[in-house]
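*Asks:* predicted model, plus sequence, below.
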Amino acid sequence: MEALTLYQLNRRIAELVTNSSTQNVWVTAELSDVAVRGGHCYMELLQKDPDTGATVAKARAAIWANVFSRLRSDFYIATGQDFATGLKVMVRASVSMHPVYGMSLVINAVNPEYTMGDLLRRRKEMLARLKAEGILDMNRSLCWNEPPLRIAIVSAEGAAGYGDFMNQLNGNQLGLRFTTRLFPAIMQGERTAQSV
């Protein structure tokens, strides 16, 4: 019985999966395990069952450094978000099969309008839920004799929203000095509730 080497098998797989039907195709997915290393962005793309939340498809993906800096900047300008776990995205990707590292998707474009639509939908759902629970306007009904000068913040340390909040706090028009304490948390994805 003659056997293939693993390298030979992986080369055959690469020949089968890397063709015109798997190159530069638009794919919708949820981001997971996003990590930036050496200027490259690595992640997993997930598809979940909308009823159960169970993962039904998963693929490793990467955005190489020569593309990532531009995509990241354009995406942030359009959405106000960085690439992060839990975001729903539409990406243009090509299948890549490496004999050592296996199959992955190489992303070369992102459609920020798709993510914006999902973010707006989630915001509307959250506001409707808060209103239905009667807590949307609770803070407006509170009367403060003195402003709270000690503030606990639950946020991801590198989050743009956290930085914006601190800038607003430190540059307030009244010149108030606040004492803050950050409680680091994951703000998007499956581990959000446990982290917060």
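*Replies:* Received, thanks. Numbers count the residues shown, from 1 in each chain.

*Asks:* C-alpha only now, for contacts and for neighbours.
*Replies:* OK.

*Asks:* run a quick neighbour tally on the nearest residue in space to Gln188 that is not next to it in sequence.
*Replies:* For Gln188, ignoring the flanking residues on the chain, the nearest one in space by Cα to Cα, 6 or more residues apart in numbering is Gly86 at 5.1 Å. The tally of other residues near Gly86 (other Cα atoms under 10 Å) stands at 20.

*Asks:* do I have it right that Gly86 meets Ile186?
*Replies:* No - when contacts are counted by Cα atoms under 8 Å, Gly86 is not listed as touching Ile186 (10.2 Å).

*Asks:* buried residues in stretch 176-193, which are they?
*Replies:* The neighbour-count check on stretch 176-193 (16 or more other Cα atoms under 10 Å) flags 185-188 as buried.

*Asks:* ok, the residue nearest to the spatial centre of the chain to Asn145 distance?
*Replies:* Ranked by distance to the mean C-alpha position of the chain (Cα atoms, centre = their mean), the top residue is Ala84 at 2.1 Å. Taking Cα to Cα, to the nearest Å as the measure, Ala84 falls 39 Å from Asn145.

*Asks:* here's the one I want to compare it with:
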Amino acid sequence: MNLVLAREFRDVWVYGEVGKVTNAASGHCYFDLIEEEDGARSVLAIKLFRGVRQSLSSKMKQHGVDIVSGIKVRIRVTPDVFAQNGSLGFKMSDLDPRFTLGDLAAKREEIIARLKRDGLYDRNKRTHLPLVPLGIGLVTSKGSAAHADFMKTLEQSGIGFRVSLCDVRVQGDGAATSVAAAVAHLATLEDVELVAVIRGGGSKTDLAAFDDEALARVVATCAKPVFTGIGHEVDTSIVDEVAYSWNKTPTACAVAIIDVVNEFVVRVESAAQRMANIVLHALAAAERRVADAVGQLRTLRTTVLNGAKSRIDLLESELKGFDPVVLMRRGWSITYGADGRVITSTKQAK
């Protein structure tokens, strides 16, 4: 049957949305290619064998494209009958990454336009960020490298952060729903002051969950500031754009949070230094006033003492004028008569 199909049918290019994806232990990949039109739903069973997958890996990696659920692809296929059950499927032999990237870009622009229209694009950026946000709600895959890097960076800061972790899927089926539920839950916790959404690097299609409109709306309307570190230094996701703070990696996200706390510490230390300078300035001014007062007292003391000495000298001089000896030297005397009375006139003298 396959020989007949190979002889009668040439390779054809088909496009559609990737549905359920199964990656087998053998390295083969099986997925559904879905096309919906006028209410009708068509599904093709696609087989991507390991050898073809390996031959396409460099092209896919170069463009950041992979086979993941929810993206649209344009692929080259040939009909193939599965011998065990006689079902008809298609073997994939090539992929057009530009088709996928173009579709992703178009969807992205449409979603961003709707978010702006609804006033949600910069809503989370207007939420209140505490001066010292120590309570962190962390959304990531528990035990991942992203999780480890984030926690290590926080611990090395020496700051007493409190982290509430929500373990989620960060790619593939259900990732966007899982992350959205975690963000919504953490936003309700009183001890959570900001939410951090992180994951490691990946291809553009690996990160497709973070371009999901429903997730972006949850992040945009979150009552707590959302910090992201989704691990892609070239592109930003829609979730990055609507978040309070976008950072390139999980480590950079942790550093951004640490910087918020350190900025407050610097402000407090600066204020304390200003207060200390004010106190020192006041003390120095008081010391100058005391020194001036002491100098004035010393001058006053000298003036008072000199004045007193002058008066004493004057009184001493005046008293000396009444000294009998001095008076006698001047020819003055007090003469008494025989009756013991002071003679005040020459007529009284005999």
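*Replies:* That came through, no problem. Given the structure is predicted, the values throughout are model-derived calculations rather than measurements.

*Asks:* superposed, how do the two chains score by TM?
*Replies:* Aligned and superposed, the two chains score 0.69 in TM-score terms (TM-score structural alignment, normalised by the length of structure 1); 172 aligned residues with a Cα RMSD of 3.5 Å.

*Asks:* residue in structure 2 matching the residue nearest to the centre of structure 1?
*Replies:* For Ala84 of structure 1, the equivalent position in structure 2 is taken to be Val68, counting by TM-score structural alignment.

*Asks:* of all the buried residues of stretch 176-193 of structure 1, which comes closest to Trp64 of structure 1?
*Replies:* Distance to Trp64 of structure 1, by Cα to Cα, is smallest for Gln188 among these, at 23.3 Å.

*Asks:* residues in contact with stretch 20-27 of structure 2?
*Replies:* Residues external to stretch 20-27 of structure 2 that are found in contact with it (Cα atoms under 8 Å, 6 or more residues apart in numbering): 29-32, 49-50, 67-69.

*Asks:* tell me which residues in it are buried?
*Replies:* Residues of stretch 20-27 of structure 2 classed as buried by neighbour count (16+ other Cα under 10 Å): 20-21.

*Asks:* in structure 1, which spans are strands?
*Replies:* Counting by DSSP state E, structure 1 forms strands over residues 25-37, 40-48, 55-63, 88-98, 102-110, 150-155, 179-184, given from the N-terminal end onward.

*Asks:* and the third one with strand 25-37, angle?
*Replies:* Meaning strand 55-63 of structure 1. With axes from the mean of the first three to the mean of the last three Cα atoms, to 10 degrees as the criterion, the two stretches strand 55-63 of structure 1 and strand 25-37 enclose an angle of 70 degrees.

*Asks:* next, the buried residues of strand 55-63 of structure 1.
*Replies:* When burial is assessed from 16+ other Cα under 10 Å, strand 55-63 of structure 1 yields the following buried residues: 60-63.

*Asks:* also the fifth one?
*Replies:* Taking 16+ other Cα under 10 Å as the neighbour-count basis, strand 102-110 of structure 1 is seen to contain the buried residues 103-110.

*Asks:* who are the packing partners of it?
*Replies:* Judged by 3 or more Cα pairs under 8 Å, 6 or more residues apart in numbering; DSSP states H and E, strand 102-110 of structure 1 is in contact with strand 55-63, helix 65-79, strand 88-98.

*Asks:* 7 Å instead?
*Replies:* If contacts are counted by 3 or more Cα pairs under 7 Å, 6 or more residues apart in numbering; DSSP states H and E, strand 102-110 of structure 1 sits against strand 55-63, strand 88-98.

*Asks:* residues in contact with Arg76 of structure 2?
*Replies:* With contact taken as Cα atoms under 7 Å, 6 or more residues apart in numbering, Arg76 of structure 2 is in contact with 11-14, 92-95.

*Asks:* rewinding a little: dump the buried residues of strand 55-63 of structure 1 to JSON lines, plus distance to Arg121 of structure 1.
*Replies:* As requested, the buried residues of strand 55-63 of structure 1 are arranged in JSON lines below (distance: Cα to Cα, whole Å):
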{"residue": "Arg60", "distance to Arg121 of structure 1": "27"}
{"residue": "Ala61", "distance to Arg121 of structure 1": "26"}
{"residue": "Ala62", "distance to Arg121 of structure 1": "27"}
{"residue": "Ile63", "distance to Arg121 of structure 1": "27"}
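
*Asks:* residues in contact with the closest residue to Ala180 of structure 2 other than its chain neighbours?
*Replies:* Counting by Cα to Cα, 6+ apart, Ala180 of structure 2 lies nearest to Leu215, which is 5.1 Å off, once chain neighbours are set aside. The contact partners of Leu215 of structure 2, by Cα under 7 Å, 6+ apart, come to 176-177, 180.

*Asks:* so which of those residues belong to helices?
*Replies:* Among the contacts of Leu215 of structure 2, DSSP state H puts 176-177, 180 in helices.

*Asks:* can you tell me how far the match of Ala84 of structure 1 is from Gly174 of structure 2?
*Replies:* As judged by Cα to Cα, Val68 of structure 2 and Gly174 of structure 2 stand 12 Å apart.

*Asks:* check His128 of structure 2 too.
*Replies:* Applying Cα to Cα, the value for His128 of structure 2 to Gly174 of structure 2 is 30 Å.

*Asks:* what's the longest helix in structure 2?
*Replies:* Among the elements of type helix in structure 2, defined by DSSP H, the one spanning the most residues is helix 250-321.

*Asks:* remind me what it packs against, helices and strands.
*Replies:* For helix 250-321 of structure 2, the contact count by 3+ Cα pairs under 7 Å, 6+ apart identifies helix 145-156, strand 226-229 as packing neighbours.

*Asks:* equivalent range in structure 1 for the helix or strand just after it?
*Replies:* For helix 250-321 of structure 2, the following helix or strand on the C-terminal side (DSSP states H and E) is helix 324-329. Applying TM-score structural alignment, one finds that helix 324-329 of structure 2 aligns to no residue range of structure 1.

*Asks:* which elements pack onto helix 324-329 of structure 2?
*Replies:* Checked by 3+ Cα pairs under 7 Å, 6+ apart, helix 324-329 of structure 2 has no helix or strand packed alongside it.

*Asks:* report the distance from that helix to the chain centre.
*Replies:* Using Cα atoms, centre = their mean, to the nearest Å, the distance from the centre of helix 324-329 of structure 2 to the centre of the chain it belongs to is 103 Å.

*Asks:* residues near Ala254 of structure 2, how many?
*Replies:* Taking other Cα under 10 Å as the criterion, the count of residues near Ala254 of structure 2 is 24.

*Asks:* likewise Gly16 of structure 2?
*Replies:* Per other Cα under 10 Å, the neighbour tally for Gly16 of structure 2 reads 20.
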